[in-house]
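Chemist: Would you be able to build a 3D model of this:
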Amino acid sequence: MAHHIDINCDMGESFGKYTKGRDAEVMPYVTTANIAGGYHAGDPHVMRRTVALADDHDVDVGVHPGLPDKLGFGRRTMDASPEEVRDYVVYQLGALRAFADQLGVPFQHVKPHGAMYTMLSESEEHARAVIEGILEVDEDLIYLATDMNIYEVAQEYPIRTAFEGYVDLDYRSDRSVVIPKEKTARDPELVADRFISIATEGVVETPSGEQLDIPAESICVHGDTPNVVEILEAIHDRLDDTDIELTSVADIV
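Modeler: Predicted coordinates for the structure are as follows:
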């Protein structure tokens, strides 16, 4: 029986005259695009163009909301209440969804970014506020859960939730991921090995050799990794020799 998996990527993170990522090169290799909503990265023009680019490649579209911190790329801790974080998510969701509606592109999911994701993982109150805010906008949206803490909270709500695995970041023994201050190139073959392992067995090996259960329906490959295209090429090269089928996350959860 085939193993079905989604590949998601954080995209649309350029703004103004600053270019981040290789979206045009990456888009043909993924099935889901998490598009920045303008707070940690992105701007209205980049948002519109990225939605259109995803549509050109039949890639599913959702929002990648972050904290209002472009200077820190949404990776710095902020003192924000659950209600404030909920409003940040709803605001960015609405902004990106308007572009999707304008272009006639279905809007599929929400995936938190950076320090916001960490906040939701560490505070159940914040996690609940965001999930409830999403449901109040659209009960059909999918929530990409970036770790098991958030995933377990989401299971208590009537929201479709996909558990996400990582292949270009290292895992700690508690299944949290190591977020480097600066992204560096990763070994494409090692990343491809991790992709196959998660997709077929639901496990990944830590740098110390420990085997962790990662029951992912979607696997993230980060668009700001310097050699992201080479990584995706290595993953796709492996698919021909496996029974893995790339599938929209909406058809999995």
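Chemist: For the rest of this, base every contact and every neighbour count on C-alpha atoms.
Modeler: Noted.
Chemist: continuing past the longest helix that the chain contains, what's the next helix or strand?
Modeler: Taking DSSP state H as the criterion, the chain has its longest helix at helix 82-103. Scanning forward in sequence from helix 82-103 by DSSP states H and E, the next helix or strand is strand 107-110.
Chemist: Tell me the buried residues in that next one?
Modeler: 107-110 (16 or more other CA atoms under 10 Å).
Chemist: Turn those residues into JSON lines, columns for distance to E136.
Modeler: As requested, those are arranged in JSON lines below (distance: CA to CA, whole Å):
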{"residue": "F107", "distance to E136": "15"}
{"residue": "Q108", "distance to E136": "15"}
{"residue": "H109", "distance to E136": "14"}
{"residue": "V110", "distance to E136": "13"}
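Chemist: Please spell out which residues along the longest helix of the chain are buried.
Modeler: In helix 82-103, counting by 16+ other CA under 10 Å, buried: 82, 85-93, 95-97, 99-100.
Chemist: Stretch 131-150 too?
Modeler: Residues 131-135, 141-150 are the ones in stretch 131-150 that count as buried (16+ other CA under 10 Å).
Chemist: Here is the second sequence; please produce its structure so I can put it next to the first one:
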Amino acid sequence: MSSRLASFKGPSTPNSSPVQHRQASNIPSSPAKSTESTFHRKLRTLLQELRAATDIWDDLILIDGLKAAKSLVDARTELDNALSSAPNRLPRTRIVGPKLDLMEQRIHDLDGVLAKLQKQFRKMTAIVDNLEVLVIDAYRNKGCQWVQQEPLWTTWSLEKFASTIPEILIPYHRALNGHIALVNALRSHSISFEESRSAISTWTEQPWLEGSGWEANWEELCSVEIDRWNR
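Modeler: Prediction:
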């Protein structure tokens, strides 16, 4: 974004967090709270869409993906138990076949979760691109001072939102690659039970988003900086 906004003197470096800034300086609320422009409304909508994409992301990980991963590991454990208890370790085909079919279905389900995660990441990227378009339009219609210095609602300007929000793509991209690696590990039928359990634990914890995912880093900020955020 910074390269394409260079002609508008580019975004400045963000200051300290909005909560601390407001407490320290006691800056009054912007008059924009009662006189919202199209740019205010579009920014709020874009960020609410971004939050919705991260909510879907978490549901995919903690509901669909976790269910498929656990079922895959359970099927392998049940097959191992059946093999170890079968006479002469020669089980009938009806024992092995259905379990293998179930495993393949769960791997297919995990691949489907990855495809949906990729879709959500593309949606996040598109939202950030639309935010850039919004800022460029605001520069043309409102001028540099309004974009860079005028608080939209509380303390943050449109330029500060535009230069800060895109940072969210970095941890989610890392998370996407991390989940792809975990599915590739679980895909192998030679993976041990201990390795499978560790993979599922990492899948659930999402360490790539710790401290930098939407809920941890952006939700409170938006509730402070954006009027009518949850309406």
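Chemist: Any idea what the TM-score is?
Modeler: The TM-score (TM-score structural alignment, normalised by the length of the second structure) is 0.21; 90 aligned residues with a CA RMSD of 6.3 Å.
Chemist: for the longest helix of the first structure, packing partners?
Modeler: helix 44-56, strand 60-64, strand 107-110, helix 124-137 (3 or more CA pairs under 8 Å, 6 or more residues apart in numbering; DSSP states H and E).
Chemist: a markdown table for those, including distance to E25 of the first structure?
Modeler: Shown next, in a markdown table, are those (distance: least, CA to CA, whole Å):
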| stretch | distance to E25 of the first structure |
| --- | --- |
| helix 44-56 | 11 |
| strand 60-64 | 16 |
| strand 107-110 | 22 |
| helix 124-137 | 31 |
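Chemist: among the ones you listed, which is nearest F195 of the first structure?
Modeler: Closest to F195 of the first structure of those, according to CA to CA: strand 60-64, at 19.9 Å.
Chemist: can you pull out the strands in the first structure?
Modeler: Using DSSP state E, the strands of the first structure run over 3-11, 32-36, 60-64, 107-110, 142-145, 160-166, 203-205, 211-213, 218-220, 244-246.
Chemist: Can you tell me which of those strands is most buried?
Modeler: strand 32-36 (a mean of 29; mean count of other CA atoms under 10 Å).
Chemist: which helices and strands does that strand pack with?
Modeler: Partner elements for strand 32-36 of the first structure (3+ CA pairs under 8 Å, 6+ apart): strand 3-11, helix 44-56, strand 60-64.
Chemist: I'd like to know which elements the first one is packed against.
Modeler: In this case it means strand 3-11 of the first structure. strand 32-36, helix 188-201, strand 218-220, strand 244-246.
Chemist: between that strand and helix 188-201, how many degrees?
Modeler: Strand 3-11 of the first structure runs at 130 degrees relative to helix 188-201, counting by axes from the mean of the first three to the mean of the last three CA atoms, to 10 degrees.
Chemist: picking up where we left off before, out of the helices and strands packed on strand 3-11 of the first structure, which gets nearest to G62 of the first structure?
Modeler: strand 32-36 (5.1 Å).
Chemist: Same list, the strands of the first structure, but as CSV with distance to A127 of the first structure please.
Modeler: CSV is the format used below for those (distance: least, CA to CA, whole Å):
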stretch, distance to A127 of the first structure
strand 3-11, 20
strand 32-36, 19
strand 60-64, 15
strand 107-110, 13
strand 142-145, 10
strand 160-166, 13
strand 203-205, 26
strand 211-213, 23
strand 218-220, 20
strand 244-246, 29
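Chemist: Of all those, which one comes closest to T118 of the first structure?
Modeler: Closest among the strands of the first structure, using CA to CA: strand 142-145, at 11.3 Å.
Chemist: helices or strands up against that closest one?
Modeler: Using 3+ CA pairs under 8 Å, 6+ apart, strand 142-145 of the first structure is in contact with strand 107-110, strand 160-166.
Chemist: how about the ones you listed, which one is nearest D55 of the first structure?
Modeler: Closest of those to D55 of the first structure is strand 107-110, at 10.8 Å (criterion: CA to CA).
Chemist: same for that closest one, what does it pack against?
Modeler: Short answer (3+ CA pairs under 8 Å, 6+ apart): strand 107-110 of the first structure packs on strand 60-64, helix 82-103, strand 142-145.
Chemist: Let me know the helix or strand that the closest residue to R187 of the second structure other than its chain neighbours is in.
Modeler: For R187 of the second structure, ignoring the flanking residues on the chain, the nearest one in space by CA to CA, 6 or more residues apart in numbering is I107 at 6.3 Å. Using DSSP H and E, I107 of the second structure sits in helix 93-142.
Chemist: Beyond that helix, next helix or strand please.
Modeler: Assignment by DSSP H and E places the next element after helix 93-142 of the second structure at helix 144-149.
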